[in-house]
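# give the three-dimensional model of this entry:
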Amino acid sequence: MSFHHLAGIVVECGHTIQAVLSDYGYDASVMTHDEAGFVENNPFWIQIKATDRFDTEPATGRIRFTLDKRDIGLWASNPLPVYLVVFEARTKRACWLHLQRYFEREGIAANAMTNDSRRVFLDPAAVVDPPAVQSWREDKNRQLARMWEISHD
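Purely as a prediction, here's the structure:
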C-alpha cells in the first residue's frame, strides 16, 4: 500500500517510479521528466517504510524513525538524492526526509557511529504530495548540474 500511495503521486507529477526488486537499501527509483514529457538523466532513490502509526516525539511532534548504520553509509555515499518516506497506514499519509541533507546538517557519518542504528526525525509538515515530488526533481537536477561541472578531458 505504501509503494502504491507514493507511485500515484509520482505518476500524477508526470514521472515514473520503479520498484527495486532486491531490497538492498533502496525500495524505488524515480525517473523524472521535463515539462514536455522527455525523460531526464538519472534517477533519485527512495527508501519506503510503513507503520501503522507514526512514532511521534511528544514535545515536538516530529516523527521518529530508526535507521541501520549500513544503510546510512550507503545512502550518504550516493551522489544523487535519497529520500526516506515513512507511510502511516491508518491515515494513508506519508512524510519524507532528504537523507543526505539531514546527515550533513546533523553531522551523521556511518563510519563515526558507535551504535548499529541511529534515530532520525521527520517534520510532520513534510508530507509527500505533488509539490514535494517536484522539489525532489529540482534537488536531483541541481545535484546533476554540479556533477556535470566536472570535465572528463
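# please count neighbours and contacts with C-alpha atoms only from this point.
OK.
# list the contacts of A50.
For A50, the contact set (CA atoms under 8 Å, 6 or more residues apart in numbering) comprises S2, V86, F87, E88, A89.
# show me the two of the residues you listed that sit farthest apart.
Using CA to CA, the two most remote members of these are V86 and A89, lying 9.6 Å apart.
# what touches both of those two?
A50, T51.
# just the element for the most centrally placed residue in the chain, please.
Computing the C-alpha centroid of the chain and ranking residues by CA atoms, centre = their mean puts Y83 first, at 0.8 Å. In the assignment (DSSP states H and E), Y83 maps to strand 82-88.
# hmm, who's touching the helix or strand following that strand?
Downstream of strand 82-88, the next assigned helix or strand under DSSP H and E is strand 93-98. Residues from elsewhere that reach strand 93-98, judged by CA under 8 Å, 6+ apart: 81-88, 122-128.
# quick check: of those, which lies closest to K49?
Using CA to CA, those come closest to K49 at V86, 4.8 Å.
# any idea how far that closest one lies from A94?
5 Å (CA to CA, to the nearest Å).
# about what we covered before: so which of V86 and A89 has more stuff around it?
V86 (24 against 16; other CA atoms under 10 Å).
# so the more buried one sits right up against T51, yeah?
Yes. If you go by CA atoms under 8 Å, V86 and T51 touch, sitting 7.4 Å apart.
# distance of Q47 from D68?
Per CA to CA, Q47 is found 12 Å from D68.
# residues near the closest residue to N115 other than its chain neighbours, how many?
Using CA to CA, 6 or more residues apart in numbering and skipping the chain neighbours, the partner closest in space to N115 is K69 (7.6 Å). By other CA under 10 Å, the residues close to K69 number 18.
# so K69 makes contact with I108?
No. K69 lies out of contact with I108 (CA under 8 Å); the separation is 10.0 Å.
# buried residues in stretch 79-92?
Of the residues in stretch 79-92, L80, P81, V82, Y83, L84, V85, V86, F87, E88, A89 count as buried by neighbour count, 16 or more other CA atoms under 10 Å.
# quick one more, to check against the first:
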Amino acid sequence: MDKRKKRTRTHIIASLSVNNLEYHVIKKGYTLDVPAEDYGYDALIFTFNKKGEIDTGTIFVQIKAKEKLELQKNSFYSYPLKKKDLDLWYDEPYPVYLVLYNAQDEKAYWTEMKENLKARKIKPAKIKNDTLTVYIDPNNILLPETPKQWRDHKQSITKRILAGLYK
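Got it, this is the predicted structure:
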C-alpha cells in the first residue's frame, strides 16, 4: 500500500487544461479566476476595455480534459454533462463556455453552452436523464483570439441587459 497520496496523470491533465485556457486569457490582458469550490464553474474570466478598465459581467467556463479526444461518427467531439449543470448554465444570463482539452495534442475546443443547446432545440428542464451528451465542433479550437470573441459576445449581452434595466 502506498504511503502517500499520488498526483496522477488525470490531475496533471486537469492542471494543463486550466493552464492552456489561462495562457490565452492572460495574453489578451484579461484575468482568469479559479474558484476554490466548484459549483458548476471551473473558471471565471474578467475582461477589460482598451483603457484597462474592468468590464461589466463575467464569462463562466467549465473545463473538461481527456488524454485523447476521439471524433465521433458525426465528426464532433462529445462529452457527457450533468443535467444539474445544464440547468444552471441555461439560466445564466452571461455566457458559459465548455472547454474540452485534449492532452495528446495540447489543444482545447469550446462551445457556448446556451447556443449549443438552442441549436439542438434542447431545454434542460425537459431533459429526463441525469446526463446529456454535448457535441463540440472540432473547428472551435481555443486560439489566441478566442477570449476576445468571448468578450465581444459578453459585451453584447451586457448591452441588452443594461438597455432593459434602464428603459
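# now, the most widely separated pair of the contacts of strand 93-98 of the first structure?
So, the contacts of strand 93-98 of the first structure by CA to CA: farthest apart are P81 and E88, at 22.6 Å.
# ok, N49 of the second structure - contacts?
Contacts of N49 of the second structure (CA under 8 Å, 6+ apart): D55.
# roughly how far apart are the counterpart of it in the first structure and D153 of the first structure?
Applying TM-score structural alignment, one finds that N49 of the second structure aligns to D34 in the first structure. D34 of the first structure is 29 Å from D153 of the first structure, where distance means CA to CA.
# check N115 of the first structure too.
N115 of the first structure is 43 Å from D153 of the first structure, by CA to CA.
# what is the end-to-end distance of stretch 109-128 of the first structure?
Stretch 109-128 of the first structure has an end-to-end distance of 26 Å (CA to CA).
# before we move on, the earlier item: N115 and D153 of the first structure: who's more crowded?
Higher neighbour count among N115 of the first structure and D153: N115, with 9 against 3, using other CA under 10 Å.
# ok, Y166 of the second structure - how many residues close by?
6.
# that should have said Y23 of the second structure, apologies.
14.
# follow-up on the earlier one: the strand holding Y83 of the first structure vs the second structure, average distance?
Compared with the second structure after the fit, strand 82-88 of the first structure shows a mean deviation of 0.3 Å (mean CA distance after the TM-score superposition for the first structure).
# so that strand aligns onto which residues of the second structure?
The aligned range for strand 82-88 of the first structure is 96-102, by TM-score structural alignment.
# I'd say I63 of the second structure and V99 touch.
Yes. Counting by CA under 8 Å, I63 of the second structure does reach V99; the two are 4.8 Å apart.
# the strands in the second structure, which residues?
31-33, 43-46, 59-66, 77-82, 96-102, 107-112, 131-136 (DSSP state E).
# for those, give me CSV that also has distance to Y90 of the second structure.
CSV is the format used below for the strands of the second structure (distance: least, CA to CA, whole Å):
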stretch, distance to Y90 of the second structure
strand 31-33, 21
strand 43-46, 16
strand 59-66, 12
strand 77-82, 12
strand 96-102, 8
strand 107-112, 10
strand 131-136, 13
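# for these, which one sits closest to S156 of the second structure?
That would be strand 59-66 among the strands of the second structure, by CA to CA, at 12.3 Å.
# stretch 43-50 of the first structure maps to which residues in the second structure?
Taking TM-score structural alignment, stretch 43-50 of the first structure hits residues 58-65 over in the second structure.
# residues of the matching stretch that come out buried?
T58, I59, F60, V61, Q62, I63, K64, A65.
# which helices and strands does the longest helix along the first structure pack with?
Longest helix of the first structure, by residue count under DSSP state H: helix 130-147. Applying 3 or more CA pairs under 8 Å, 6 or more residues apart in numbering; DSSP states H and E, one finds that helix 130-147 of the first structure contacts helix 2-12, strand 44-51.
# please repeat the previous calculation with a cut-off of 10 Å.
On a contact count with 3 or more CA pairs under 10 Å, 6 or more residues apart in numbering; DSSP states H and E, helix 130-147 of the first structure meets helix 2-12, strand 28-31, strand 44-51, strand 82-88, strand 93-98.
# which residues touch the first one?
Okay, so that is helix 2-12 of the first structure. 1, 13, 15-19, 27-28, 30-32, 46-51, 85-89, 92-94, 128-134 (CA atoms under 10 Å, 6 or more residues apart in numbering).
# for the counterpart of E104 of the first structure in the second structure, what are its contacts?
Aligned by TM-score structural alignment, E104 of the first structure pairs with K118 of the second structure. Applying CA under 10 Å, 6+ apart to K118 of the second structure gives the contacts Y90.
# having no further points to raise, I will conclude here.
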